[in-house]
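In: Here is a sequence with its predicted model. Questions after.
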Amino acid sequence: MLALELHVLTPDAWFCDGVAYAKLPWLTSELLPKLVRWAAECKSSEFRSTLSLLPVEKYSLVYQQLKEKYKAMVKVWPEVTDPEKFVYEDVAIATYLLVLWAEERAEKGLTDRQSFVDLGCGNGLLVHILANEGHPGKGIDVRKRKIWDMYGPQTQLEEKAITPSESFLFPGTDWLIGNHSDELTPWIPVIASRSSHSCRYFVLPCCFFDFYGKYQRRQCKKSQYKEYIDFITEVSQVCGFNTEEDCLRIPSTKRVCLVGKSRNYEPSDEAESELRRDRYIKSRQSAPGVAVQRSNVRNDGDCCHGNADSDRTPGDTWGAGFQPREKVETVRNCAGLPRDFVDGVVLRVANVLLGMTAGDGRGSCSDWNRGGSLSVGEVVGLLDQETLQLLKKECGGLQTLLKNNHQVFRVEGGRVYIRDWRDRKSSRVDAKRKPVAPGALKTRPCWFHAHHAQGCPLQAENCAFAHGPDDLRPSTKPLKKKRNDAV
């Protein structure tokens, strides 16, 4: 029988020595039942347990050593990404690989440290750590990051677009790494298998890509993440790997990795294995729902879809149709949409919301019309197909556009509201917003002053936006360049 007791030392105090405590009724009615439920329930995970392929004690020791050694990177991190997350995540991934490789050396009686190539290395920190720990290798990515110059010459990083082909095989490399490698993820087992019979791989899938475009779901009984992991596992097995799955100890929801340490066929069977790989890749290219990207594919006999390929051996042009990402990543957060287009969508949605609880003209602000609310799905129904198609090309689409226009809208719980700037408790963002300082420079017009039937609910001196052209001042700050320093 399971017994659970909760002992409270300060039952009636909200604060003790400056520390806040929950009240006794909440502890007894909320916390204790949840603890009992969590202790009694038995949930089976879709994935393997964490660090199932490694000795956990050894991993923990190495992780603490590396964390202490590289923690200074957090203070000098020059990218726009969160240093706390990315530094310690790469430390954890490096720890996993170092322990995995140490176990491999002990198992096979090896003395030399394994070599590696990190495909799509991003910020390059993983390459830097592995190289510093004595493993010869390099990283390749389509875009150089600012932090690369900080590592020094011992960390080899190449700025180059990777296209799966005979030009990107690594016959002298022990391990290929794909750490959140996006469109390269399904290709990494293929590249490893074609590089040499002894080449191994480690891949940590994140975004869902097929060989020639976005991965399309085919099952509804699994989560999308589980289905994609199973797809990469299938690719690995077709490529001839004895595939193992593990779960990393990292601050990410995408933490399942796949490891191919050995093959399920002999070197003498390479030709037959290559035919199997080739057939599988071609079948994925013609699979229903796969959007093949062909913007850079030539149609002059060098293209794998042309007649000139009839006498080629499998693999000669196996990457044709693959589209690597652009060197300069396009901003797709709705910020690049035409201003007139955005203003039209905002006005259309706001007028419908205000019309749900229409006021009676410019009256007192005490009964200022806050409008009604609509689900994001209902807002979609207000827009024409041409507008929706344009929004689909942006990350987050309509919801991103609405959130970008936070002066007008409040989006919470999948519903859209008119923002009332008098209510500072309407969201955590508003609660943290500081009052307008006297004489503050106002560089944007107030939408409500211009478009709301009752005007702005705030007086001009209390509003962060300009009430009319006389209140508007040009910004004296230089325009900020949009930064897209992905890792």
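Out: Right, received. Where do you want to start? Residues are numbered from 1 along each chain as shown.
In: contacts, neighbours, all on C-alpha from now
Out: OK.
In: Strands along the stretch 51-200 of the chain, start to end?
Out: In the stretch 51-200 of the chain, the strands defined using DSSP state E, counting those that start in this stretch lie at 116-119, 137-141, 156-159, 175-179, 200-204.
In: residue contacts, the closest residue in space to residue 393 that isn't next to it in sequence?
Out: If the residues on either side of it in the chain are set aside, residue 393 comes closest to residue 332, at 7.4 Å by C-alpha to C-alpha, 6 or more residues apart in numbering. When contacts are counted by C-alpha atoms under 8 Å, 6 or more residues apart in numbering, residue 332 is found next to 393, 394, 395.
In: wait, which of the residues you listed is closest to residue 66?
Out: Out of the contacts of residue 332, the one with the shortest distance to residue 66 is residue 395. That distance is 35.7 Å, counting by C-alpha to C-alpha.
In: Thought residue 335 was touching the closest one, still the case?
Out: No - with contact taken as C-alpha atoms under 8 Å, residue 395 and residue 335 are classed as non-touching, separated by 10.4 Å.
In: about what we covered before: who wins on neighbours among the contacts of residue 332?
Out: Among these, residue 394 has the most neighbours (other C-alpha atoms under 10 Å), with 18 neighbours.
In: neighbours of residue 78, just the number please.
Out: A count of neighbours around residue 78, defined by other C-alpha under 10 Å, yields 16.
In: same check, this time on residue 480
Out: Number of residues near residue 480 (other C-alpha under 10 Å) recorded here: 6.
In: A strand includes it, no?
Out: No - the assignment for residue 480 is coil, going by DSSP: H, G, I helix; E, B strand; the rest coil, so no strand is present there.
In: Helices of the stretch 51-200 of the chain, start to end?
Out: Secondary structure of the stretch 51-200 of the chain (DSSP state H, counting those that start in this stretch): helices located at 56-70, 73-76, 83-108, 125-132, 148-151, 187-195.
In: Next one for the comparison:
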Amino acid sequence: MCIKFSSVTAVEDERWHSDGIVYPKPTWLGEELLAKLARWCVESRQSGFKSTLSLISIMKYSKVYQALKEKYKDMVKVWPEVTNPEKFVYEDVAIATYLLILWEEERAERGETAKQSFVDLGCGNGLLVHILSSEGHPGRGIDVRRRKIWDMYGPQTHLEESAITPNDKTLFPDVDWLIGNHSDELTPWIPVMAARSSYDCRFFVLPCCFFDFVGKYQRRQSNKTQYRVYLDFITEVGSACGFHVEEDCLRIPSTKRVCLIGKSRTYPPAGEDSVDEQRTRYMNGRRGSPASPPGQRPAPPPAGATAGGADGPQGRGALDSGARPTPESPAEGPWLSGFHPREKAERVRNCAALPRDLVDRVVLQVANLLLGGEHVHTQGSQSGSVKAWNRGGSLSLAEVAGQLDRETLQRLRRECGGLQTLLRNRPQVFRVLNGRVRIRDWREERLQEEKEAEAKRKLFSETFKTRICWFFAHHPDGCALPSDCCPFAHGPGELRPAPTTK
């Protein structure tokens, strides 16, 4: 049995399979589905999103999707990246299917036969570029970082490793479509770049992370979800750039599956100059009214304003903010000051790069707090009575953070997730759930062993006894499990060599 959901909210459920179809568990069907159906039947609220695939033929989509899924299914088997191959392969197949149908119907509307050209800005793994190119559309992808999978596509897939800064050097006058598939900081810029590339250039964006022209997007409303507000913002950007912006909902395994499309303009070609001035004013307006940073000149007054007007200490941005390049503002500079493309080398911010002595010190301190102040040992100890084993209490992350010194907290706050991530990175010692942390009791883990997936059990066996048991080395009562049941080594004599990385 399989169930397909068209509601956007349904994709938030973890039962989604990577091919976009739900395979619910029997327990969920019996305990949750009927209650949900009853609630949905009496709800009268309107969805804030379009119905799925509202702008194209669903019949064509289904046929093309199945054909492309079969054609590119082997990509799952050879995927060299660390990301989930099924999710990324089938998601890009679905996005490619949508674009192929959209472009086919556009050619029919325009009476054209030549397939549309494209540039994918922030193309990532490049699979979308590879599929569209293989289906006959001339195009290329650009991303700040090269991926391992790029070498597998062959010479017909054109991918470039380059940073993208929105300016007059990053225009594409000969391209039909600009694509932004989860393009992060470039997302609000893509309608602008399409509008300024040429009057015939169109755009397709699939927003994910929330970025403004410069920095993170700041939510200004509370009566809508953050996602809905951000989609409205990108729609507003497209409209300010002179596009008729259309919205649709894709059939992909993601909670962020609403796309925005600019296929046509709201003005004739002769109005380009006046509309571009409108774009510039709109981008300047996004800066609000901050004081000019030290060393920067305030922006010139708006049209019709005097030199002594609003451009004092509270003027809008720098001179080149949103303006087209001038002799004083070279074309290589960004259209809006303050924009920075992401770095080529992605910084690891999941606490994995923190000094080992800092991590060990925090782990010992938190364990001591959970054990009620009973200091943990720094040398190995033998396991005591299982019944007397101190499993400690439970504390909120805020309570734990309140016991750490200021310098340690500042270092953790510079990492994504901070203290919570550090503790979750030590699953042998802690369980972190719903904002609370406690000592992991491995006796409970043994009861759950039969429920583990086959792949997890295989990985478990490969790493068996390859690391010293933290509880054997540090807990006042030693390890709660006997040596033959503990997956970790009780002393150096039990250590096995770690499996070699393939």
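Out: The structure has been received and is ready for your questions. Nothing here was measured: the structure is a model prediction, and the numbers come from that model.
In: Residue 270 of structure 1 in helix, strand or coil?
Out: With three-state DSSP as the basis, residue 270 of structure 1 sits in helix.
In: Secondary structure element holding the equivalent of residue 340 of structure 1 over in structure 2?
Out: Aligned counterpart of residue 340 of structure 1 in structure 2: residue 357 (TM-score structural alignment). Secondary-structure element containing residue 357 of structure 2, defined by DSSP states H and E: helix 356-370.
In: Quick check: the gap between the alignment partner in structure 2 of residue 38 of structure 1 and residue 47 of structure 2.
Out: In structure 2, the residue equivalent to residue 38 of structure 1 is residue 40, according to TM-score structural alignment. In this structure, residue 40 of structure 2 and residue 47 of structure 2 are separated by 12 Å, where distance is defined by C-alpha to C-alpha, to the nearest Å.
In: cool, and residue 167 of structure 2?
Out: 38 Å.
In: Quick one: map residue 260 of structure 1 onto structure 2.
Out: Looks like residue 260 of structure 1 aligns to residue 262 there (TM-score structural alignment).
In: burial of residue 422 of structure 2, as a residue count?
Out: One way to gauge burial is a neighbour count; for residue 422 of structure 2, by other C-alpha under 10 Å, it gives 20.
In: That one belongs to a helix?
Out: Yes - the secondary structure assignment for residue 422 of structure 2 places it in a helix, going by three-state DSSP.
In: ranges for the helices of the stretch 351-487 of structure 1?
Out: In order along the chain, the stretch 351-487 of structure 1 carries the following helices (DSSP H, counting those that start in this stretch): 376-380, 385-392, 397-404, 428-432, 447-451.
In: highest average neighbour count across those?
Out: Neighbour counts (mean count of other C-alpha atoms under 10 Å) averaged over each of the helices of the stretch 351-487 of structure 1 peak at helix 397-404, with a mean of 19.
In: Can you state the residues of structure 2 onto which it aligns?
Out: Residues 418-425 of structure 2 are where helix 397-404 of structure 1 lands, counting by TM-score structural alignment.
In: do the same with stretch 130-137 of structure 1
Out: So stretch 130-137 of structure 1 is aligned with residues 132-139, judged by TM-score structural alignment.
In: now the end-to-end length of that stretch.
Out: Taking C-alpha to C-alpha, the span from the opening residue of stretch 132-139 of structure 2 to its closing residue is 8 Å.
In: Report the buried residues of that stretch.
Out: Using 16 or more other C-alpha atoms under 10 Å as the burial criterion, the residues of stretch 132-139 of structure 2 that qualify are 132, 133, 137, 138, 139.
In: if you skip the residues just before and after it, what's nearest to the fourth one?
Out: For residue 138 of structure 2, ignoring the flanking residues on the chain, the nearest one in space by C-alpha to C-alpha, 6+ apart is residue 117 at 4.8 Å.
In: So what does that neighbour match up with in structure 1?
Out: Matched to structure 1 by TM-score structural alignment, residue 117 of structure 2 sits across from residue 115.
In: count of neighbours near its match?
Out: Here the count is done by other C-alpha under 10 Å, and residue 115 of structure 1 has 18 residues near it.
In: Contacts only, for it.
Out: 135, 136, 137, 173, 174, 175.
In: Could you report the distance from residue 140 of structure 1 to residue 158 of structure 1?
Out: From residue 140 of structure 1 across to residue 158 of structure 1, the span is 5 Å (C-alpha to C-alpha).
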